[in-house]
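**Q** Curious how this folds, go ahead:
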Amino acid sequence: MRAAKLPYFERVLLFAFFFSFGILFYRCLFTLSLNYTFFLWNLLIAFVPYIISKRLSTCKTLNAKALFLLTLWLLFFPGCIYLFTDMLQMHETNFPIIYDVCMFLSFAATGMLPGLMSLKKVETFLSHHISGLFVKLSILLSIFLSSYNIVLVRFLHLKSWNIVADCKRMLHASEKDILFPESNMHTWISIFILVLLIDLVYAGFKQLNRFERVRII
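**A** Predicted structure coming up:
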């Protein structure tokens, strides 16, 4: 019996993953250093929302299972965008900076792809169960919450495990941002820039996906 063929998008993801891995492997081999191997872990985390969204697509109704999957998806979705901030971890070495930039962009793009597709699957699922306006608001809220999470973790120097293990610190940071927005303008500007960028990239991704579907037909 012939094995089921992977969907085209998943074959692209696998190619992108091994391409990024190859770039990192060559760098580690050439420099005899394990710097930037955290890219691999962050990339694997970025694939989780896509896996969850595929499971969500099998749900026929907006039941408890679907709500649980949506919550789980929202917890992992920021990881797809988080890869774009990994460039802040780059530092000067004897290795060509242009190579490191290309490696960063490769991992960032590879991590973003499953995130965008998972967001589209979530939007499609919600459109079958709630009105169009609430679907758009839900997607925008998801992007906003993900952007806020990234700002907390990356720019306010909260570690990812503090979101679970140190809720008090996280809530204190959130309280200051909400109650005293004028004193934390840099935080809100960073959030809204991220929201705008993600929304624009997602809109472009949907248009490209629609064009590919029409071309195939």
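
**Q** hey, let's count contacts and neighbours off CA atoms from now on
**A** Will do.

**Q** For the residue nearest to the spatial centre of the chain, which non-adjacent residue is spatially closest?
**A** The central residue of the chain, meaning the one whose C-alpha is nearest the mean C-alpha position (CA atoms, centre = their mean), is Cys80 at 1.5 Å. If you skip the residues right next to it in sequence, Cys80 has Ala46 as its closest partner in space, 4.4 Å away by CA to CA, 6 or more residues apart in numbering.

**Q** if I look at the one you found, how far off is Ile189?
**A** Noted for Ala46: a distance of 25 Å to Ile189, by CA to CA, to the nearest Å.

**Q** These two: which has the busier surroundings?
**A** Using other CA atoms under 10 Å as the criterion, Ala46 and Ile189 rank with Ala46 on top: 26 against 11.

**Q** Regarding the more buried one, what is its secondary structure?
**A** helix (DSSP: H, G, I helix; E, B strand; the rest coil).

**Q** Surely it and Phe77 touch.
**A** Yes: judged on CA atoms under 8 Å, Ala46 makes contact with Phe77 at a distance of 7.2 Å.

**Q** Give me the common contacts of the two.
**A** Residues touching both Ala46 and Phe77 (CA atoms under 8 Å, 6 or more residues apart in numbering) are Gly115.

**Q** buried set for the helix or strand hosting Ile189?
**A** Element membership for Ile189 (DSSP states H and E) is helix 185-216. Burial within helix 185-216, assessed by neighbour count using 16 or more other CA atoms under 10 Å, is assigned to Thr187, Trp188, Ile191, Leu194, Val195, Ile198, Asp199, Tyr202, Phe205.

**Q** tell me which of the residues you listed is nearest to Leu69?
**A** Proximity to Leu69 was ranked across those by CA to CA; first place goes to Tyr202, at 21.0 Å.

**Q** which residues touch Cys28?
**A** For Cys28, the contacting residues are Leu34, Asn35, taking CA under 8 Å, 6+ apart as the criterion.

**Q** I'd like the structure of this one too, to check against the first:
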Amino acid sequence: MSPRVFLLYLLACLWCCIVLNLRMQMAGHHYYAFMLWNLFLAAIPLGLSLGLRRVRRPILALPLLAAWLLFFPNAPYVLTDLMHLSEHPGGVPKWLDLLMLLSFALVSLGLGFQSLHIVQHWFARQYSHATAWCVSIGALGLSGFGIYLGRFDRWNSWDLLHRPASLLSRIATYILHPMAHTRTWSFTLGFGTLLIFAYLFWFSSVPTAQDNRKLD
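**A** Below is the predicted model:
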């Protein structure tokens, strides 16, 4: 990731903070302060992927890749915060709430896609283009499931370490009894497909460079 792109993301995060602060000042309450935490979680995969670029041996990359995959759904998860539109209006125009939620959602999604692009490039270097694309599509599909677990079941990424038995048991229930959880798999399929298309559009707009040509 070039310094120019990094600076752009910093400015975009600053923009989100400015819009959120304006919204809280106008409403007189801090209900949407949790958006800052969500933005921070969305940035974690990017930080992990930047560390991955310095790892050459696949065996040493496994812990970093596992952590990245665990936190990656937090980036597209912010899209579902649009469900909070019109909550606790406090006299704030709906367009401002929409602007704020869209700003956080799009910036978070951009952070996630940037991290995925770095991971994809790493796999392309280590293995093959086909492997890299399989990893990317798989991660996006799994994110649909991860978003469901976070939005509706209220699980967090760190619950895999804090409450692994409960989380894995819940996941096993969904897998072993899919027909009893049609909403879960419909959501997973729908959002997973949306994220795949969104990433393909994002990827197609990445400027052609020597590093990027290896993935074309």
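
**Q** Please identify the residue in the first structure that aligns with His30 of the second structure.
**A** Under the alignment (TM-score structural alignment), His30 of the second structure pairs with Leu34 in the first structure.

**Q** List the contacts of that match.
**A** If you count contacts by CA under 8 Å, 6+ apart, Leu34 of the first structure has them with Cys28.

**Q** and the gap between the alignment partner in the second structure of Phe9 of the first structure and Val206 of the second structure?
**A** Structural alignment places Phe9 of the first structure opposite Val5 in the second structure (criterion: TM-score structural alignment). For Val5 of the second structure, the distance to Val206 of the second structure (CA to CA) stands at 11 Å.

**Q** contacting residues around the residue nearest to Cys80 of the first structure?
**A** Phe76, Phe77, Gly79, Cys80, Gly111, Met112, Pro114, Gly115.

**Q** What is the nearest of those residues to Ser20 of the first structure?
**A** Nearest to Ser20 of the first structure among these, counting by CA to CA, is Gly111 at 10.2 Å.

**Q** So that closest one versus Phe134 of the first structure, what's the distance?
**A** Between Gly111 of the first structure and Phe134 of the first structure the distance is 27 Å, computed by CA to CA.

**Q** quick one: furthest residue from the center of the second structure?
**A** Relative to the average C-alpha location in the second structure, and by CA atoms, centre = their mean, no residue lies farther out than Gly91, which sits at 30.8 Å.

**Q** Have a look at how far, on average, the longest helix belonging to the second structure is from the first structure.
**A** Ranked by residue count, the top helix of the second structure under DSSP state H comes out as helix 94-126. Taking mean CA distance after the TM-score superposition for the first structure, the mean distance separating helix 94-126 of the second structure from the aligned residues in the first structure is 0.7 Å.

**Q** what range in the first structure does that helix sit on?
**A** Per TM-score structural alignment, the counterpart of helix 94-126 of the second structure in the first structure is residues 97-129.

**Q** Which helix or strand contains Lys60 of the first structure?
**A** Per DSSP H and E, Lys60 of the first structure falls between elements, in no helix or strand.

**Q** Ser57 of the first structure pairs with which position in the second structure?
**A** Alignment note (TM-score structural alignment): Ser57 of the first structure maps to Arg53 of the second structure.

**Q** which residues touch that match?
**A** Under the criterion of CA under 8 Å, 6+ apart, the neighbours of Arg53 of the second structure are Ile118, Trp122.

**Q** about what we covered before: in the match of helix 94-126 of the second structure, what counts as buried?
**A** By 16+ other CA under 10 Å, the buried positions in stretch 97-129 of the first structure come out as 100, 103-123, 125-126.

**Q** Ok, stretch 3-13 of the second structure next?
**A** In stretch 3-13 of the second structure, counting by 16+ other CA under 10 Å, buried: Tyr9, Ala12, Cys13.

**Q** For Gln210 of the second structure, state which of these is nearest.
**A** Top of the list for closeness to Gln210 of the second structure, among the buried residues of stretch 3-13 of the second structure and by CA to CA, is Tyr9 at 22.0 Å.

**Q** so what's the residue farthest from the centre of the second structure closest to, chain neighbours aside?
**A** Spatially, and ignoring its direct neighbours in sequence, Gly91 of the second structure is nearest to Ala27 (6.2 Å; CA to CA, 6+ apart).

**Q** so that neighbour touches Pro89, yeah?
**A** Yes: at 6.9 Å, Ala27 of the second structure and Pro89 qualify as touching, with contact defined as CA under 8 Å.

**Q** In CSV: the contacts of Ala46 of the first structure, plus distance to Ala173 of the first structure.
**A** As requested, these are exported to CSV (distance: CA to CA, whole Å):
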residue, distance to Ala173 of the first structure
Phe76, 21
Phe77, 21
Gly79, 20
Cys80, 23
Gly111, 27
Met112, 27
Pro114, 30
Gly115, 26
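
**Q** Return the closest of those with respect to Ile143 of the first structure.
**A** Using CA to CA, Phe77 comes nearest to Ile143 of the first structure of the contacts of Ala46 of the first structure, at 8.8 Å.

**Q** Just give the closest residue to the alignment partner in the second structure of that closest one, not the sequence neighbours.
**A** In the second structure, Phe77 of the first structure lines up with Phe72, judged by TM-score structural alignment. What sits nearest to Phe72 of the second structure in space, not counting adjacent residues and going by CA to CA, 6+ apart, is Pro45, at 5.3 Å.
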